[in-house]
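1. here is a sequence together with a model predicted from it:
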Amino acid sequence: MDYDALLDDEIRAFVAKTGVHYPDHAVDLSYTEQRRIYDGMCAAFRQPRPDGIASEDLSVDGVPVRIYNAGQPTRSVIFLHGGGFVVGGLDSHDDICAEICAQTGYRVVAVDYRLCPEHPHPAAFEDCWHVAEWVAADFGEPLVMAGDSAGGNLAAAVAHHARGKLDHVLGQVLIYPGLGGPTDARSYIEHANAPMLGRDDVRFYDRIRHDGTEPQGDPTYAPLQDDDFSGLPPTVIFTADCDPLRDDGTLYRDRLSEAGVKVHLVNEPGLVHGYLRARHASERARHSFECIVIAIEALGQGLWPYD
């Protein structure tokens, strides 16, 4: 695949800067070192918070969360960070959460779920579900699930599990999510060696999520393993075209559509996995982030602007 032709100068510069701070050999390091390097890379891209954003760090029965507010919100967004279930935390996506809060006016709750391999599945899901129950009970207002990459997986897993248990979930916005699709799908083959994330990386992160036996028929592990996609909230999916995970989003869209769920997929040409960090350096990424925020805001208001 000719990524020099597929990617514009801004995205190529983003990929190069990422490589400086998070080199390919980082996956061979200890998990402690991987996290240190990843946090450093996120810090290199971090933007100042918008004015007027206040935040508070709390513990929800042992699960660290960071709550962002701007004024008097009437909706909550639970944002679940990416990082292959191995890296990331409250600081890695701090500016993203702050900007979502500022642009929507909604409360944003970021979750510092437990990471693999020290805490294999279902630890991360259990933490996210526990926080979703707490948000629904404590604030008593509708909520939107959102997340990128591994966080997109967890956001969808919570939405699936919430059916019949929580009445407050208005929608989900999934950003280049890994949903457990087959790794012989077209995007995994076409973009096996894509910048930022390759097929071997996806398989590596999948292997360390469990104790040696991959769960089957478990939508809290991989939402695409569910056998019932009915009753899910309206869903907007954003995929990067130059990403092996692209077809996970397409397959998930098809499953929801077949089940009669409102769903809209935006596949972003010329973008790569992790492009949220490029939103201040790339016009394509900036526009996509604007669309992501619009989707979160619309779902929070019960609107569906995609017909």
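-> Sure, I can see it.

2. C-alpha only now, for contacts and for neighbours.
-> Noted.

3. hang on, residue 142 packs against residue 169?
-> Yes - the pair residue 142 / residue 169 is scored as a contact, 6.0 Å apart, by CA atoms under 8 Å.

4. what about those two, which has more around it?
-> residue 169 (24 against 20; other CA atoms under 10 Å).

5. ok, now which ones touch the more buried one?
-> Residue 169 makes contacts with 142-145, 159, 162, 233, as judged by CA atoms under 8 Å, 6 or more residues apart in numbering.

6. JSON lines for those, including secondary structure and distance to residue 9?
-> Shown next, in JSON lines, are the contacts of residue 169 (DSSP: H, G, I helix; E, B strand; the rest coil; distance: CA to CA, whole Å):
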{"residue": "142", "secondary structure": "coil", "distance to residue 9": "41"}
{"residue": "143", "secondary structure": "strand", "distance to residue 9": "37"}
{"residue": "144", "secondary structure": "strand", "distance to residue 9": "34"}
{"residue": "145", "secondary structure": "strand", "distance to residue 9": "33"}
{"residue": "159", "secondary structure": "helix", "distance to residue 9": "37"}
{"residue": "162", "secondary structure": "helix", "distance to residue 9": "42"}
{"residue": "233", "secondary structure": "coil", "distance to residue 9": "37"}
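
7. and of these, the nearest to residue 33?
-> Comparing the contacts of residue 169 against residue 33 with CA to CA places residue 145 closest, at 30.0 Å.

8. distance of the closest one from residue 257?
-> Using CA to CA, to the nearest Å, residue 145 is found at 19 Å from residue 257.

9. list the residues that contact residue 44.
-> residue 21.

10. so which strand or helix has it?
-> Element membership for residue 44, per DSSP states H and E: helix 31-45.

11. take a look at this one as well, against the first:
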Amino acid sequence: MAYDRLIDAETWAFIRRTSESYPEDATGLSIAAQRQVYDAMCRAFHAGRPKGVQAVDRDANGVPVRLYWAGQPTRTVVYAHGGGFVLGGLDSHDDVCAEICASTGYRVVAVDYRLCPEHHHPVQLDDCLTAVGWAETEFGDPIVLAGDSAGGNLMAAVTHRLRGQRREIWGQVLIYPLLSARPEAPSYREHAEAPMLSTADVAFYQSVRFDGPVPAGDSTWAPLSDSDFSGLPPTVAVTADCDPLRDDGRDYCAAIAAAGGRAAWINEEGLVHGYLRARSSVTRAADSFERITLAIEALGQGLWPYD
């Protein structure tokens, strides 16, 4: 793949800066070492919280969460962080969640779900379900689910699990989500050696997720394997074009639309997996983050600006 042509200079600078903190062969390190370098990278990119945003750590029925607010919000975003189900936590995406709060005016609940391999699937999904239930009871507001990468996977799985129940989930915004890990999908072949995330990386993170064989046809870990996509909330999937996971978002939105639901796929040309950290230094990433926050805001108002 001709990445020198597809990726612009700003994004290459972001990739090089990431590599300074997080080496390309990081999956060969121990889990503890992976977390150490990932956390250091996230601290290096942390942009701080916007003025006026307040934050406090809370307990959501046994699941640690961080609550962000500014003013008197009437909508709640429940956010699950990325990191391959192995990395990350409340600090890794602290500035992202604070900026979503500032941009939308909504309350944000960031979920500190338990990580693999100490805790195997479905513990991460269970923690997210608990946090969503807590937010519903605590605030009583319409909810928008959001997450990036592994977090996008978890929030999509939440919507499938809660489908048909009387819930105030008004939409989901999934950012470069892992929804299937299908090696036969074109993007998994085209971008097998993409900067920031390779198909080998995806395979590693999947290998430590389960206590035993990977379960087939199970939408609790691979929402795209579901046989029914009806009754899901309005969905926006935002993908990076130079990412093996690109086609997951495309195919997930197509499946929802084919079942009569509302779904919009936004594919960001020239961007790579993990570009949320580039939103303050890369024009394309900043523009995409604006589209992401506008999608969250629109879904929280019951609007659908994608027809």
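-> Now that the structure is in, tell me what you want to look at. Just so you know, these numbers come straight off a predicted model, no measurement behind them.

12. show me what counts as buried in the helix holding residue 44 of structure 1.
-> Residues 31, 34-35, 37-39, 41-43, 45 are the ones in helix 31-45 of structure 1 that count as buried (16 or more other CA atoms under 10 Å).

13. could you tell me how many residues sit around the counterpart of residue 3 of structure 1 in structure 2?
-> Using TM-score structural alignment, the partner of residue 3 of structure 1 in structure 2 is residue 3. Neighbour count for residue 3 of structure 2, taken as other CA under 10 Å: 13.

14. part of a helix, is residue 57 of structure 1?
-> No - under DSSP: H, G, I helix; E, B strand; the rest coil, residue 57 of structure 1 falls outside any helix and is assigned strand.

15. what residues are up against the closest residue in space to it that isn't next to it in sequence?
-> Counting by CA to CA, 6 or more residues apart in numbering, the nearest residue to residue 57 of structure 1 once its immediate chain neighbours are dropped is residue 66, at 4.4 Å. Applying CA under 8 Å, 6+ apart to residue 66 of structure 1 gives the contacts 55-58, 90, 109-111.

16. CSV for these, including distance to residue 298 of structure 1?
-> Below are the contacts of residue 66 of structure 1 laid out as CSV (distance: CA to CA, whole Å):
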residue, distance to residue 298 of structure 1
55, 23
56, 25
57, 27
58, 28
90, 25
109, 18
110, 20
111, 22
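
17. can you say which of the residues you listed are buried?
-> 90, 109-111.

18. what helices or strands is the helix or strand encompassing residue 241 of structure 1 leaning on?
-> Taking DSSP H and E as the criterion, residue 241 of structure 1 maps to strand 235-242. Helices and strands touching strand 235-242 of structure 1, as assessed by 3 or more CA pairs under 8 Å, 6 or more residues apart in numbering; DSSP states H and E, comprise strand 169-175, helix 246-258, strand 263-272.

19. apply 6 Å and report the result again.
-> Counting contacts by 3 or more CA pairs under 6 Å, 6 or more residues apart in numbering; DSSP states H and E, strand 235-242 of structure 1 packs against strand 169-175, strand 263-272.

20. tell me which of those strands sits most buried.
-> Across these, averaging neighbours per residue (mean count of other CA atoms under 10 Å) puts strand 169-175 on top, at a mean of 27.

21. how far apart are that strand and its match in structure 2?
-> Compared with structure 2 after fitting, strand 169-175 of structure 1 deviates on average by 0.3 Å (mean CA distance after the TM-score superposition for structure 1).

22. how big is the angle separating that strand from strand 235-242?
-> 0 degrees (axes from the mean of the first three to the mean of the last three CA atoms, to 10 degrees).

23. I'd like the distance from strand 169-175 of structure 1 to the chain centre, please.
-> 10 Å (CA atoms, centre = their mean, to the nearest Å).

24. can you name the next helix or strand after that strand?
-> Downstream of strand 169-175 of structure 1 (by DSSP H and E), the next one is helix 186-190.

25. contacting residues around that next one?
-> 199, 244, 246-247 (CA atoms under 6 Å, 6 or more residues apart in numbering).

26. and for the residue nearest the centre of structure 1, nearest residue in space, chain neighbours not counted?
-> Structure 1 has residue 148 as the residue nearest its centroid, 1.5 Å off, counting by CA atoms, centre = their mean. The shortest distance from residue 148 of structure 1 to any non-neighbouring residue, by CA to CA, 6+ apart, is to residue 175 (4.4 Å).

27. now the one you found: how far from residue 215 of structure 1?
-> For residue 175 of structure 1, the distance to residue 215 of structure 1 - CA to CA - is 23 Å.

28. and residue 63 of structure 1, by the same measure?
-> From residue 63 of structure 1 across to residue 215 of structure 1, the span is 24 Å (CA to CA).

29. do the same with residue 154 of structure 1
-> Distance, residue 154 of structure 1 to residue 215 of structure 1, using CA to CA: 15 Å.

30. higher neighbour count, the two?
-> In this comparison of residue 154 of structure 1 against residue 215, neighbours counted by other CA under 10 Å, the higher total goes to residue 154 at 36 against 16.

31. out of the buried residues of helix 31-45 of structure 1, which comes closest to residue 117 of structure 1?
-> residue 31 (8.4 Å).

32. quick one: neighbours of the closest residue to that closest one other than its chain neighbours, just the number.
-> Take residue 31 of structure 1 and drop its neighbours on the chain: the residue closest to it by CA to CA, 6+ apart is residue 86, 7.5 Å away. Residue 86 of structure 1: 22 surrounding residues under other CA under 10 Å.

33. sec struct for the aligned partner of residue 86 of structure 1 in structure 2, please.
-> The pairwise alignment with structure 2 assigns residue 86 of structure 1 to residue 86, based on TM-score structural alignment. Using three-state DSSP, the structure places residue 86 of structure 2 in coil.

34. what about the helix holding residue 44 of structure 1, how far off from structure 2?
-> With mean CA distance after the TM-score superposition for structure 1, helix 31-45 of structure 1 departs from structure 2 by a mean of 0.7 Å once superposed.

35. looking at residue 145 and residue 257 of structure 1, which is more packed in?
-> residue 145 (30 against 15).

36. quick one: map the more buried one onto structure 2.
-> That one, residue 145 of structure 1, aligns with residue 145 by TM-score structural alignment.

37. got a list of what that match touches?
-> 77-78, 172.

38. chain neighbours aside, what residue packs nearest to it?
-> residue 172 (4.6 Å).

39. one step back: kindly reformat the contacts of residue 145 of structure 2 as TSV containing distance to residue 225 of structure 2.
-> Formatted as TSV, the contacts of residue 145 of structure 2 follow (distance: CA to CA, whole Å):
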residue	distance to residue 225 of structure 2
77	26
78	24
172	18
